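Visitor: Just to be clear, the model below is a prediction. Sequence and coordinates:
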Amino acid sequence: MFSENKKARKEASSPSKEQNKISQGTTFKGDIQAQGGFRVEGTLEGTLITTGKVVIGKSGIIKGEMKCENADVEGSFSGKLKVNSALLLKSTAQIDGEVITGKLSIEPGADFNATCAMKSSVKNLNDDKRSKEKQGKTA
């Protein structure tokens, strides 16, 4: 009896492996929060927040704000984009706005008209500097 409840709670709290999709020809206006991956082939005007990967297909358009773990962009994004790990811009990508990411890869041909901050590298350097300072004080 108790083991069944634990299993149900564990499944409910784990991120979904399912992929959500906004199909081509669909326009969605509003905010979306998701646990799994997300593929956008249509248009999203608003905010998309997910713990998974976001793929913006060639026909995909996002205008607004997006926060995710990883992202591949073939279509268009305009607004504020925060990617915790890796952002890959394909040759057909068009990005306008503000980008914050850990890693950035841009294929030749992509339009990248944005301010960009690479956060993970800065954090690691500061952590290394602090650890060296602590080692110097203890020696």
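Guide: Arrived safely.
Visitor: CA atoms for contacts and neighbours, from now on please.
Guide: Noted.
Visitor: what's in contact with stretch 27-43?
Guide: Outside of stretch 27-43, the residues within contact range by Cα atoms under 8 Å, 6 or more residues apart in numbering are 15-26, 44-62.
Visitor: again, only this time at 6 Å
Guide: The contact list for stretch 27-43 (Cα atoms under 6 Å, 6 or more residues apart in numbering) reads 15-26, 44-57, 59-62.
Visitor: got a list of what the spatially most central residue of the chain touches?
Guide: In the chain, the centroid-proximal residue (Cα atoms, centre = their mean) is Cys68; its distance is 2.6 Å. By Cα under 6 Å, 6+ apart, the contact set of Cys68 is 49-51, 83.
Visitor: Equivalent analysis for Asn84, please.
Guide: Shown in contact with Asn84 (Cα under 6 Å, 6+ apart): 69, 101-102.
Visitor: Looking at neighbours, which among the residues you listed is most surrounded?
Guide: Among the contacts of Asn84, the one with the most neighbours (other Cα atoms under 10 Å) is Thr101, at 23 neighbours.
Visitor: centre of the chain versus the helix or strand harbouring that residue, how much separation?
Guide: In the assignment (DSSP states H and E), Thr101 maps to strand 94-106. Chain-centre distance of strand 94-106: 10 Å, with Cα atoms, centre = their mean, to the nearest Å.
Visitor: okay, now the one to match up with it:
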Amino acid sequence: MFSNNRNSKNDSKSIMPTSTVNIIGSGTSIQGDIVCEGDIRIDGQVNGLVSTKAKIVVGPEGEITGDLVCQSADILGKVTGIIKVDELLFLKANALVKGDVYTAHFEMEPTAKFNGRCYMEPGDMADSVKHGKSQLKEAAEEA
């Protein structure tokens, strides 16, 4: 029943590499929230929250309708929603962001478009996010 064969332990281990990069490819559409630990790149469409403890990259064809929560982000595509970034938010050339931003550091190329408010007070960030979400709910109820 029990074996002392040491090779049986090695046979059960997987030799497949593990990856902490998640990719939502072009042509893929996701309805719902995405929560992960590692980096994520979005080249498709996501309707919902995207949350990670690492970096989010929204590719040139990527489109997110929903909130982003992450450590850092590079936006090349379109985001409509609240963005909360602990460190650096970088809007690249053709980025289009519609919504409020909460970040410690913000960089934007001249041709990027940003329509919203930017909050950079680290102590008030959590309260501001809650306040921002309540304002979104009120605006939705009025519409």
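Guide: That came through, no problem. These figures come from a predicted structure and were not determined experimentally.
Visitor: Superposed, what's their TM-score?
Guide: The TM-score (TM-score structural alignment, normalised by the length of the first structure) is 0.74; 108 aligned residues with a Cα RMSD of 1.7 Å.
Visitor: okay, the angle between the lengthiest helix in the first structure and strand 94-106?
Guide: In the first structure, taking DSSP state H as the definition, the longest helix is helix 119-138. Using axes from the mean of the first three to the mean of the last three Cα atoms, to 10 degrees, one finds that helix 119-138 of the first structure and strand 94-106 are set 50 degrees apart in direction.
Visitor: Now helix 119-138 of the first structure: buried residues?
Guide: By neighbour count on 16 or more other Cα atoms under 10 Å, the buried set for helix 119-138 of the first structure is Lys119.
Visitor: counting contacts, what elements does that helix pack onto?
Guide: If you count contacts as 3 or more Cα pairs under 6 Å, 6 or more residues apart in numbering; DSSP states H and E, helix 119-138 of the first structure packs onto no helix or strand.
Visitor: Could you tell me how many residues sit around whatever residue of the second structure lines up with Gly79 of the first structure?
Guide: Alignment note (TM-score structural alignment): Gly79 of the first structure maps to Gly81 of the second structure. By the measure other Cα under 10 Å, the count of residues near Gly81 of the second structure is 21.
Visitor: again, but for Val40 of the first structure
Guide: Other residues close to Val40 of the first structure by other Cα under 10 Å number 23.
Visitor: Repeat that for Met120 of the second structure.
Guide: Met120 of the second structure has 16 neighbours, counted by other Cα under 10 Å.
Visitor: try Leu96 of the second structure
Guide: Leu96 of the second structure: 21 neighbours (other Cα under 10 Å).
Visitor: Same question for Asp96 of the first structure.
Guide: Counted with other Cα under 10 Å, Asp96 of the first structure comes out at 17.
Visitor: for it, what are its contacts?
Guide: 78, 113-114.
Visitor: Can I get the buried part of these as one ChimeraX selection?
Guide: Buried residues within the contacts of Asp96 of the first structure, by 16+ other Cα under 10 Å, are selected in ChimeraX with:
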select :78,114
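Visitor: just the contacts of Asp96 of the first structure now: which is nearest Lys90 of the first structure?
Guide: Nearest to Lys90 of the first structure, judged by Cα to Cα, of those is Asn113 at 14.3 Å.
Visitor: any idea what that closest one aligns with in the second structure?
Guide: Looks like Asn113 of the first structure aligns to Asn115 there (TM-score structural alignment).
Visitor: Mind checking which of the contacts of stretch 27-43 of the first structure are in strands?
Guide: Mapping those onto strands (DSSP state E) picks out 19-22, 44-50, 53-56, 61-62.
Visitor: Return the members of those classed as buried.
Guide: 22, 44-50, 53-56, 61-62.
Visitor: Out of the residues you listed, name the two that are farthest from one another.
Guide: Within these, Glu45 and Lys53 form the most distant pair, 18.4 Å apart (Cα to Cα).
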